[in-house]
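**Q** kindly generate the corresponding structure for this input.
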Amino acid sequence: MVQVFVFLHVLAAIMMGIYLLLPFLSMRIQALTGQAQFGFLSVLFAVNRTGQMALVIALLSGGYLVSKVGNSVAWMIVSVVLFLALGALTGVLGGAMRKALSDPSGSKVKDHLGKIKSMSVICGILFFLIVGVMKFPF
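**A** Next up, the predicted model:
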């Protein structure tokens, strides 16, 4: 049973890898115009939603795996806080994307572009920290 949860956990971690690319992809939105911005942002919105689902899978499978291995309480607290922070910020990012996508002509994208770019960078940093904490537990 542990092997199934390890597989799910690793698969979810791979799916969340998009958060490392998202800052670079969100910088590309500015170079596009109108409908192209809308289309590209629609793809990023779907990718963000997929990453959020992977985050939930990783949190649940990780909870099971932690119950089978003895880790320090400090590591568990840091891990949960980082996961919850990433979940919250990806939700904020999704909200900004949803507002930017409210007009199909792409006219509202520029209004929310700054928030989308900054949230993408913060999410990328948080995911990098999560990978570091998972790879090097203390």
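**Q** drop to CA atoms for contacts and neighbour counts, all remaining ones
**A** Will do.
**Q** just the buried positions in the longest helix along the chain, please.
**A** Ranked by residue count and defined by DSSP state H, the top helix of the chain is helix 34-68. Judged by neighbour count using 16 or more other C-alpha atoms under 10 Å, the buried positions of helix 34-68 are 37-39, 41-42, 44-45, 47-48, 51-59, 61-62, 65.
**Q** for stretch 114-121, buried residues please.
**A** I116, K117, M119, S120, V121.
**Q** ah, wrong one, I meant stretch 130-138
**A** So for stretch 130-138, counting by 16+ other C-alpha under 10 Å, buried means I130, V133.
**Q** what sits up against that stretch?
**A** Around stretch 130-138, the neighbours that count as contacts under C-alpha atoms under 8 Å, 6 or more residues apart in numbering are N71, S72, A74, W75, S79, L82, F83.
**Q** which residue is the nearest non-sequential neighbour of the second one?
**A** Nearest-residue entry for S72: F138, 6.8 Å, with adjacent residues in sequence omitted and distances by C-alpha to C-alpha, 6 or more residues apart in numbering.
**Q** please generate a structure for the following sequence too, so the two can be compared:
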Amino acid sequence: MVNVMLLLHVIGAAGMGFYLVLPFMIGRASKLSGTGQGGLSEGLLVANRMAQYFLILQFLTGGYLISKGDYSVAWMIIIVLLFLGIAAVGGIVTKPLKQIKVSIEQGQSATAHISKARTLSFIVWVMFIAILVLMKYTF
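**A** Below you'll find the predicted structure:
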């Protein structure tokens, strides 16, 4: 059972890999035309929703794997806090991504929303990198 859960956990991590490219994709949005920005934001919204589902998979499989391993309490607390941070900020980034499309449809500038989404996605990127490092180097 541990091997099946580990496989699902790795698949979930691959699905969350979207968060590694998100800040860079949002950064390209400012170089696109208005309709391109709207289309990109729609695509990023769908991909973010899928990454959120992979987060659920990570939560379930990670909880099982932690229960079967021998990890320090400090490591477990740090991992859970980073995981919750990714889930929270990954959900928060949805609003500015939606507002990009709305701004474009109303003929307004979406620069502020793009900037906010890029900042939030960079925060998720940092937390995701931290989790990857901590998964490799447990204590």
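**Q** related to what we said a few turns ago, export the buried residues of stretch 114-121 of structure 1 to a markdown table and tack on secondary structure and distance to V4 of structure 1?
**A** Shown next, in a markdown table, are the buried residues of stretch 114-121 of structure 1 (DSSP: H, G, I helix; E, B strand; the rest coil; distance: C-alpha to C-alpha, whole Å):
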| residue | secondary structure | distance to V4 of structure 1 |
| --- | --- | --- |
| I116 | helix | 35 |
| K117 | helix | 36 |
| M119 | helix | 33 |
| S120 | helix | 31 |
| V121 | helix | 32 |
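**Q** with distance to F128 of structure 1 added, can I get those residues in TSV?
**A** What follows is those, written out as TSV (distance: C-alpha to C-alpha, whole Å):
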residue	distance to F128 of structure 1
I116	18
K117	17
M119	14
S120	12
V121	11
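**Q** for these, which one is nearest L22 of structure 1?
**A** The closest of the buried residues of stretch 114-121 of structure 1 to L22 of structure 1 turns out to be S120 (C-alpha to C-alpha; 5.7 Å).
**Q** now for the closest one: what does it line up with in structure 2?
**A** Aligning on TM-score structural alignment places S120 of structure 1 opposite S121 in structure 2.
**Q** identify the residue nearest that match in space, chain neighbours excluded?
**A** P23 (5.1 Å).
**Q** what is the burial count for that neighbour?
**A** P23 of structure 2: 20 surrounding residues under other C-alpha atoms under 10 Å.
**Q** check contacts around it.
**A** With contact taken as C-alpha under 8 Å, 6+ apart, P23 of structure 2 is in contact with R118, T119, S121, F122, W125.
**Q** host element of it?
**A** helix 18-29 (DSSP states H and E).
**Q** relative to helix 34-68, how tilted is that helix?
**A** Helix 18-29 of structure 2 runs at 160 degrees relative to helix 34-68, counting by axes from the mean of the first three to the mean of the last three C-alpha atoms, to 10 degrees.
**Q** can you report how many residues neighbour L113 of structure 1?
**A** L113 of structure 1 has 19 neighbours, counted by other C-alpha under 10 Å.
**Q** any idea how far it lies from F38 of structure 1?
**A** The spacing between L113 of structure 1 and F38 of structure 1, counted by C-alpha to C-alpha, to the nearest Å, is 11 Å.
**Q** how far away is the residue nearest the centre of structure 2 from M25 of structure 2?
**A** Against the mean C-alpha coordinate of structure 2, by C-alpha atoms, centre = their mean, the closest residue is Y19 at 4.1 Å. Computed as C-alpha to C-alpha, the Y19 of structure 2 to M25 of structure 2 distance reads 10 Å.
**Q** how far off centre is stretch 110-125 of structure 1?
**A** 12 Å (C-alpha atoms, centre = their mean, to the nearest Å).
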